[in-house]
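> no sequence for this one, just the structure:
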């Protein structure tokens, strides 16, 4: 059976003569192979191919520009020799994205017969060009010496690289989803189209982490709500690293929840999703549902949920789609659509202090930090030999846990990086490096492997253009050793100087 990508190719038309020499002269030129950088060179060749296809018979200027910008990004990465490890994952993502784009296009010299498909391609190509342009801009700033001095060491580099990875990931998901929608216009003679690309997304919820302390009562409370027989809309909120996803997964796997919903519990990661239609398609795919050709994905999702028995749907990291667009009407609308089906209960996790409006939330709360006892249990489960029975080791551990504010992610990372260190050495390292110490890899861009990357993601989600003083205010507050005492009472004083506080 033909893959979806090959079906898309088959519907786009047959081969036609190659572009004339005059047309070829405007195409991207492929430089000599880059010695020692095979991945870079392969990705560069794909970018050249995409650019040439866009400037040839397809005549899609946005596609041509996207390929050219991709080549420029590769040039920058090649010259960032001090940050090769930090950018290696960017190369992989660029390769994945441009491969996907090239695979979806007809061969060099072919044309697109359908005006509808060509219009969609132009729209997607323009978005692709804009996103790659942002990546190019970030990397250019990153290579500037003056810019480097302003970044906070490796954390600044990781935060900037994370921005680039998120932009590329969003384009990967957007292009996949646009291909799925495009297939509906190409494949005829079928009453429905199964939205399934094998191996793309997991069907079953991820297994919850085994090291999980201090949240048992909360998990039981939420599980009891989900099994009450009444519809629940639950929002688990809070800053990064508090364990929102872990808590939600433990609820999904709680024995009473499993008995109540059976196979009707679904985990949907919102990372990389930029549109509501894309999110609806992702949910349908994970549910292994189908939709009639041409139907709006959100309407199709509602129809599937209406025809289903009791369903528990977890939308993880919902801030990804919420923060991507400042106009929240569409994102709010899909939540309202899901909650309008009384047999469907909804859980979202979100980096926020308040849940999205427009939904009657039956439970919402910001996760608290762990208790000192739970924090200690987490640490010693990972690093049981840290204290070695000494009173000084116990005292140092208590001090370190206070220093990281009993935040689960920070505790996990601190326990990992101190496996080969004595308590005294760990304390000295902490006093010297602080949160820069809490990373499993100096150049990681994984939010679960670095506290500073997690913090960078939260800061990046701020509307700094509309709240220009937000970073300045946060920078001042972070200098206070214990935060701002009685901040709610002092907020009025802050607002006198910072209008957007």
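Okay, I see it. None of the values given here were measured: they were computed from a predicted structure.
> only C-alpha atoms for contact and neighbour calcs from this point on.
Fine.
> just want the most central residue of this structure.
Residue closest to the mean C-alpha point of the chain, counted by CA atoms, centre = their mean, is residue 271 at 2.9 Å.
> got a list of what that one touches?
170, 317, 318, 320, 321 (CA atoms under 8 Å, 6 or more residues apart in numbering).
> so which of those residues are in strands?
Secondary structure defined by DSSP state E assigns none of the contacts of residue 271 to strands.
> the residue nearest to the centre of the chain and residue 321, how far apart?
Distance, residue 271 to residue 321, using CA to CA, to the nearest Å: 8 Å.
> could you measure from the residue nearest to the centre of the chain over to residue 165?
Going from residue 271 to residue 165 by CA to CA gives 11 Å.
> what of residue 419?
Distance from residue 419 to residue 165, by CA to CA: 30 Å.
> neighbour count: those two, which is higher?
residue 165 (22 against 15; other CA atoms under 10 Å).
> does the more buried one touch residue 93 like I think?
Yes: between residue 165 and residue 93 a contact is recorded at 7.2 Å, counting by CA atoms under 8 Å.
> adding another structure so you can compare the two:
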């Protein structure tokens, strides 16, 4: 009886595949080592910098969890290509024409794309790796085709010497090559796009968190019962909006609902809507084709299950003259997605227009209670001087940032009594840990609102702010037009102060500012004669 013969071809074992990858990577490393001795003496900045990029590609190829063999081969192919170009360039005095300049730029972009894509592959969570496996295979194949095309473009084996002239480099071409070199070495050194990872690194649950339980519970309930919720956490600078957003983001009920489908993006360092789109694509691990960031992001998000997105410090882009329309369009489009719950934090008391925010809306985030402020201070810098501590904290209106910075000063050996004495002399300048970041200086935090584009372009708003700060109890809204009679657009001025978070309405309908802001304004900006005349005229008429 004959035995049936199988026509199935046996697949390589996992061990064999792993050995192939290791051989490829080891060969790439050896090539890279040899290349370093060549590129150091070359006159082409791109080739001098390329080994750094190749080293990163090799390291990433050794770290990926899927398509390991293909990534190893891709790393070796890229290394072999650059070595061939480097060897063909030895002993040449470089003059690069426009065409060669473009070819070098294309190659640089290809290397950066490979590095960025492998970096994305290594950071994916398990479920995303499974979903993206076939997509990764196609992307790697495309990269290999681009590198193969580069061999043809440069005609490495026979004609590269003919493309590199013996004449001196003109200043214009040299500058172009230097720009490529600077761009490559800047990225290789760890600057953007790699720094941007910190823009979407999820924050931990805040360690020192008091007086916000009710606010967080309300927000969580709205998210769970009004899907997809659209929530705006608003308030003045330093009130703890980011901290509250982090607490909501890490709430156990929120984790249960969204799982890994949560992203927390800081808008503070961003300057354009395009940079926000790039960051969102990286946060959600979105593959972008032909540079169409918005299309790729929206298409990807539509396919996800329920997802949470936090946009922190959105005012940075929202208040920008050049970007507000683009940000509004993006925010409106994101809010239209049936699967996306959105939380934004921003200074001010007015949420961005163009979005139907979930009702009942969250209240503007207030300062914490005296007891909560004491708890914050005691957690950082324990003290028995409870009576003076309460006076000190009330002097700063229990603004969380001010409380935290005072407690950090307490860690330096200053008692509440000593801090109170210094507060009376230095006022808001006291609350500074010696840094220039808003988290280290109350004045820096306040100045961000003072210097916002909204206030810079509205002198009436700044005039109203000076008047409010000058009057101990602020200005009754009922008499606002009479007291500030020199201001023609009084409503617009009031709205600007609301949007920047510099002023607010009390329960008794008085327009006022927090104590630290009042002291900052009166210490740094002198009230004008016209403003004094308006105030005197109103109160003299009342008398």
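Yep, it's here. Just so you know, these numbers come straight off a predicted model, no measurement behind them.
> hmm, back to that, and the residue nearest to the centre of the first structure, which of the three is it?
Under DSSP: H, G, I helix; E, B strand; the rest coil, residue 271 of the first structure falls in the coil class.
> please pull up the equivalent of it in the second structure.
Here residue 271 of the first structure is matched to residue 268 in the second structure, going by TM-score structural alignment.
> for residue 317 of the second structure, see how far away that match is.
Going from residue 268 of the second structure to residue 317 of the second structure by CA to CA gives 8 Å.
> aligned partner of residue 402 of the first structure in the second structure?
That one, residue 402 of the first structure, aligns with residue 394 by TM-score structural alignment.
> pretty sure that match sits against residue 372.
No: with contact defined as CA under 8 Å, residue 394 of the second structure does not reach residue 372; the gap is 11.7 Å.
> so the closest residue to residue 469 of the first structure other than its chain neighbours: helix, strand or coil?
Counting by CA to CA, 6 or more residues apart in numbering, residue 498 is the residue found nearest to residue 469 of the first structure once chain neighbours are left out, at 6.8 Å. Of the three states, residue 498 of the first structure takes coil under three-state DSSP.
> also residue 309 of the second structure?
Residue 309 of the second structure ends up strand, using three-state DSSP.
> residues near the aligned residue in the first structure for it, how many?
Residue pairing (TM-score structural alignment): residue 309 of the second structure is matched to residue 313 of the first structure. Residues lying near residue 313 of the first structure (other CA under 10 Å) number 20.
> now the one 4 residues further on
If you count neighbours by other CA under 10 Å, residue 317 of the first structure ends up with 22.
> wouldn't it be in contact with residue 352 here?
No: Residue 317 of the first structure is not in contact with residue 352 according to CA under 8 Å; the separation is 10.1 Å.
> wait, residue 340 of the second structure touches residue 303, no?
No: between residue 340 of the second structure and residue 303 there is no contact under CA under 8 Å: 10.6 Å.
> who has more neighbours out of these two?
With neighbours defined as other CA under 10 Å, residue 340 of the second structure and residue 303 compare such that residue 340 has more, 23 against 9.
> report the contact partners of residue 298 of the first structure.
Residue 298 of the first structure touches 276, 277, 280, 281, 334, 337, counting by CA under 8 Å, 6+ apart.
> most neighbours among the residues you listed, please name it.
For the contacts of residue 298 of the first structure, neighbours were counted by other CA under 10 Å; the highest total belongs to residue 281, with 25 neighbours.
> one step back: nearest to residue 325 of the first structure among the contacts of residue 298 of the first structure?
residue 276 (10.4 Å; CA to CA).
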